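> Fold the following.
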Amino acid sequence: MNTKIDALNWKILRLLQDNARVSFATIGREVGLTAPAVAERVKKMEDSGVIMGYKALVSHAVTGHQLKAIIALRAFMGKLKPFLALVGTFDEVVNCYRITGNENIVMEVVIKDQFHLERFIDKLIQYGETRTHIVLSHVINNAPIHGAPN
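As a prediction, the model looks like this:
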């Protein structure tokens, strides 16, 4: 479904991306609408699938997961489907993408330390060859909304 989004809805979406718990009254003040009008627009965007859900952002460092890594996997013949069925059960994986190119999978993982990383890679190598990159810092905090006017 391709839902047309007007400029006010783009502003509402940006505010919700910054803070999904912001009140409709606060959004209304920012975009020049009443709280009920904002609520109606948000409900329509939820119903149409534009807004897919809300989530809590977790500080992995505070939970004891000091390292973040990007791991690419090039699956062995016949191992991609079993891996895809299993990857959702790994607590370490916060994002996983099936990609084109030399590798089949790219995962963003959070781990406690290098020993935890080693054990996690040991789980992965039965499914394919891995390439691991340790994340040093987070450069961009929010991804842009695709299709949003500038």
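> Going by C-alpha atoms from here, please, whenever you check contacts or count neighbours.
Will do.
> Which secondary structure element is home to the residue nearest the centre of the chain?
What sits nearest the mean C-alpha location of the chain, by CA atoms, centre = their mean, is Asn95, with 5.9 Å. Assigned by DSSP states H and E, Asn95 belongs to strand 93-98.
> give me every residue that touches the residue nearest to the centre of the chain.
Contacts were defined as CA atoms under 8 Å, 6 or more residues apart in numbering; by that measure Asn95 touches 107-109.
> who's in contact with the lengthiest helix in the chain?
The helix spanning the most residues in the chain, taking DSSP state H as the definition, is helix 35-48. Residues from elsewhere that reach helix 35-48 (CA under 8 Å, 6+ apart): 1, 3, 9, 12, 24-28, 51-53.
> Excluding chain neighbours, what is closest to the residue of the chain most remote from its centre?
Most distant from the centre of the chain: Thr34, at 30.7 Å, with distances by CA atoms, centre = their mean. Nearest non-adjacent residue to Thr34, counting by CA to CA, 6 or more residues apart in numbering: Gly28, 5.2 Å away.
> here's the other one to compare against:
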Amino acid sequence: MPSLPIRPGSLIPYTKLDEIDRRITGLLQANSRMSYTDISKEVGISRVGVQARVNALVENGVFERFTLLIKPEKIGLFVSAFFLIEVEPQRLHEAAERIALEPVVTELSRLTGPNQLHMHALFANMTDMDLFLQEKLYPIPGVTRVDTQLLTKRYKY
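Here you go, the predicted model:
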């Protein structure tokens, strides 16, 4: 199946969204706090029209959620780590559910390949990360291997 063409200057592919929906989506991706009034000026429809379109995009699942990006170091979380976790096939779902409940885990995804989960987590320091590994992650039934990589610099959010 061929991929959908990408709108120039955007990562939003042409889909069932019309041009106004794509413009609204692009503006909100750049600044999710942008007011409906400011968006309406940019796209040329009323504020009420923008609000109706945003509500429809939310209801139709195009917008999964509005979120806030926090700089972890500003709140005392100085260790950002990625984990590749191998799990026994019959325990993959159970392990993923348990890992997802941990407050330090910011993202958890299943990857193609031999029963692997990819996880991102934030910690105050290396001691906290080690405690998480020893007390939370390694004891999960079915976890057979954990590869840990520390983030040293982020280039794009």
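> How much space separates the corresponding residue of structure 2 for the residue nearest to Thr34 of structure 1 from Ala52 of structure 2?
When structure 2 is aligned by TM-score structural alignment, the residue opposite Gly28 of structure 1 is Ser40. Computed as CA to CA, to the nearest Å, the Ser40 of structure 2 to Ala52 of structure 2 distance reads 11 Å.
> Which of those two has more residues huddled nearby?
Ser40 (18 against 13; other CA atoms under 10 Å).
> Report the angle between the longest strand seen in structure 1 and strand 93-98.
For structure 1, the strand that runs over the most residues, judged by DSSP state E, is strand 67-75. Here the directions of strand 67-75 of structure 1 and strand 93-98 differ by 30 degrees (axes from the mean of the first three to the mean of the last three CA atoms, to 10 degrees).
> against structure 2, where does stretch 63-72 of structure 1 fall?
Using TM-score structural alignment, stretch 63-72 of structure 1 pairs with 75-84 in structure 2.
> For the equivalent of Asp18 of structure 1 over in structure 2, give its distance to Thr112 of structure 2.
Using TM-score structural alignment, the partner of Asp18 of structure 1 in structure 2 is Ala30. Applying CA to CA, the value for Ala30 of structure 2 to Thr112 of structure 2 is 30 Å.
> One more: Val62 of structure 2?
For Val62 of structure 2, the distance to Thr112 of structure 2 (CA to CA) stands at 24 Å.
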